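# This is a predicted model, with the sequence first.
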Amino acid sequence: MSIYMSRAELEEISEGLITAYANKFSNRVIQSIDIEHFITEFLMLRIEYASFAEDDAGRIGFLADGATPLLVHQDGKIIPFVFPKDTIVLDKFLLAEKEQGRRRFTMAHEASHHILSKMYAMPSEGRFHAEYDSERSCSKEELA
């Protein structure tokens, strides 16, 4: 995404979405945001888990566009699989209890791609969440 947004702009968008969510689900006691409920019931996105087989082990989340394949392990093989549009796909290892924080962050990160593409009427395209690795060097294409 080539649009720059300031921290203040992102916070304003976030606050507006959380307020709308709290108003829509006022029957729920909201002390902290249930990110899965926010994504599935408010944003109307699906969440699925798969065993990623991408070359970049840092890729742990994916927002599917219904056209871009994700390499996954299935039946002992690596296959390109196209998930339905508006599906957040997370690597299965994130289901471990000790990965709860990383799972929630990755879900929110992928949801933000969906939100920002809607705000700026950008076409859907498959997007990855990759963990930052300070020792990895990236090509210009990867950085783009």
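On my side now, so go ahead.
# For the rest of this, base every contact and every neighbour count on C-alpha atoms.
Fine.
# From residue 79, how far out is the residue positioned nearest the centre of the chain?
Centroid check for the chain by C-alpha atoms, centre = their mean gives residue 110 as the closest residue, at 1.6 Å. Distance check for residue 110 against residue 79: by C-alpha to C-alpha, to the nearest Å, it reads 22 Å.
# what about residue 124, distance to residue 56?
Distance, residue 124 to residue 56, by C-alpha to C-alpha: 22 Å.
# Strands of the protein, start to end?
Applying DSSP state E to the chain gives strands spanning 46-50, 59-64, 70-74, 77-81, 87-91, 127-130.
# In addition, the following structure is provided for comparison:
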Amino acid sequence: MNEMFYRQSALDCIANGLLKNYRNGMYLYGAPRSIPIEEIIEVEYKLTIEYVKLRKSGNVLGQTVFENCFVPVYDKENEQYTIIEVQPGTILIDEALLEEENMGRYRYTLTHELSHWILHHKIFDNSQESAAKTTTESNSKTEWQADALAASILMPKMQIKKAFFFNARIKR
């Protein structure tokens, strides 16, 4: 796999561009608010989100599918793995993240997988691979970049600064 390295400043620019183009920049320039990541994924990028049990162990929470392929998922009812066919442009999310206490992790995982789509689509296209983070792969450049872009999308620096200075004025 031929990885391309992006600096943090470039990832911040990509995130700002995404948010600037989405709804006239209201999530970048308006009042700080929660980024509607599901809507961005489904409406802006026209990707599909599907919920499955990715691994029995729970060590894979999300997976981005770049081309038509077959993906192993855990069938809890039959207590065994099965293979499902998945279309390109699908983000698979582990169904455990739908529980209320996992909402922050859910949003982050969705954004991490969108980041793979944005940054690494050309790397994984026609590679017979998918972007799925496991604990043993978590240090790769590709994963770091998806993590960093996800953070920049969900917490744009302009909005963090705005919220910080607004709260600092209130406390005076």
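That came in fine, so what should we check first? Here the structure is a predicted model, which means the values were calculated and not measured.
# Got a TM-score for the two of them?
The TM-score (TM-score structural alignment, normalised by the length of structure 1) is 0.76; 131 aligned residues with a C-alpha RMSD of 2.9 Å.
# still on that earlier bit, would you mind finding the most buried of the strands of structure 1?
Neighbour counts (mean count of other C-alpha atoms under 10 Å) averaged over each of those peak at strand 59-64, with a mean of 26.
# picking that back up, for residue 115 of structure 1, which of the strands of structure 1 is the nearest?
Minimum separation from residue 115 of structure 1 across the strands of structure 1 (C-alpha to C-alpha) falls at strand 59-64, 11.3 Å.
# now the helices: where do they sit in structure 1?
7-24, 35-37, 100-119, 140-143 (DSSP state H).
# The third one versus strand 87-91: what angle between them?
Read it as helix 100-119 of structure 1. Inter-element angle recorded for helix 100-119 of structure 1 and strand 87-91: 150 degrees (by axes from the mean of the first three to the mean of the last three C-alpha atoms, to 10 degrees).
# so what secondary structure elements neighbour helix 100-119 of structure 1?
The contact analysis (3 or more C-alpha pairs under 8 Å, 6 or more residues apart in numbering; DSSP states H and E) places helix 100-119 of structure 1 against helix 35-37, strand 59-64, strand 87-91, strand 127-130.
# before we move on, the earlier item: which one in structure 2 is aligned with the residue nearest to the centre of structure 1?
With TM-score structural alignment as the criterion, residue 110 of structure 1 lines up with residue 113 in structure 2.
# for that match, what are its contacts?
62, 63, 64, 91, 131, 146 (C-alpha atoms under 8 Å, 6 or more residues apart in numbering).
# Next, count neighbours for residue 45 of structure 1.
For residue 45 of structure 1, the count of nearby residues is 19 (other C-alpha atoms under 10 Å).
# Is it correct that it is in contact with residue 89?
No - under the criterion of C-alpha atoms under 8 Å, residue 45 of structure 1 is not in contact with residue 89, lying 10.4 Å apart.
# Tabulate the contacts of residue 113 of structure 2 (JSON lines), appending distance to residue 163 of structure 2.
As requested, these are exported to JSON lines (distance: C-alpha to C-alpha, whole Å):
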{"residue": "62", "distance to residue 163 of structure 2": "30"}
{"residue": "63", "distance to residue 163 of structure 2": "32"}
{"residue": "64", "distance to residue 163 of structure 2": "32"}
{"residue": "91", "distance to residue 163 of structure 2": "31"}
{"residue": "131", "distance to residue 163 of structure 2": "33"}
{"residue": "146", "distance to residue 163 of structure 2": "24"}
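# What is the nearest of those residues to residue 10 of structure 2?
Distances from residue 10 of structure 2 to the contacts of residue 113 of structure 2, taken by C-alpha to C-alpha, are shortest for residue 146, at 12.4 Å.
# packing partners for the helix or strand harbouring the closest one?
Assigned by DSSP states H and E, residue 146 of structure 2 belongs to helix 141-154. Using 3+ C-alpha pairs under 8 Å, 6+ apart, the elements in contact with helix 141-154 of structure 2 are helix 8-21, helix 103-124.
# Next, the angle helix 8-21 makes with whichever helix or strand comes after that helix.
With elements assigned by DSSP H and E, the helix or strand that comes after helix 141-154 of structure 2 is helix 157-171. Orientation check (the same axes, to 10 degrees): helix 157-171 of structure 2 against helix 8-21 gives 80 degrees.
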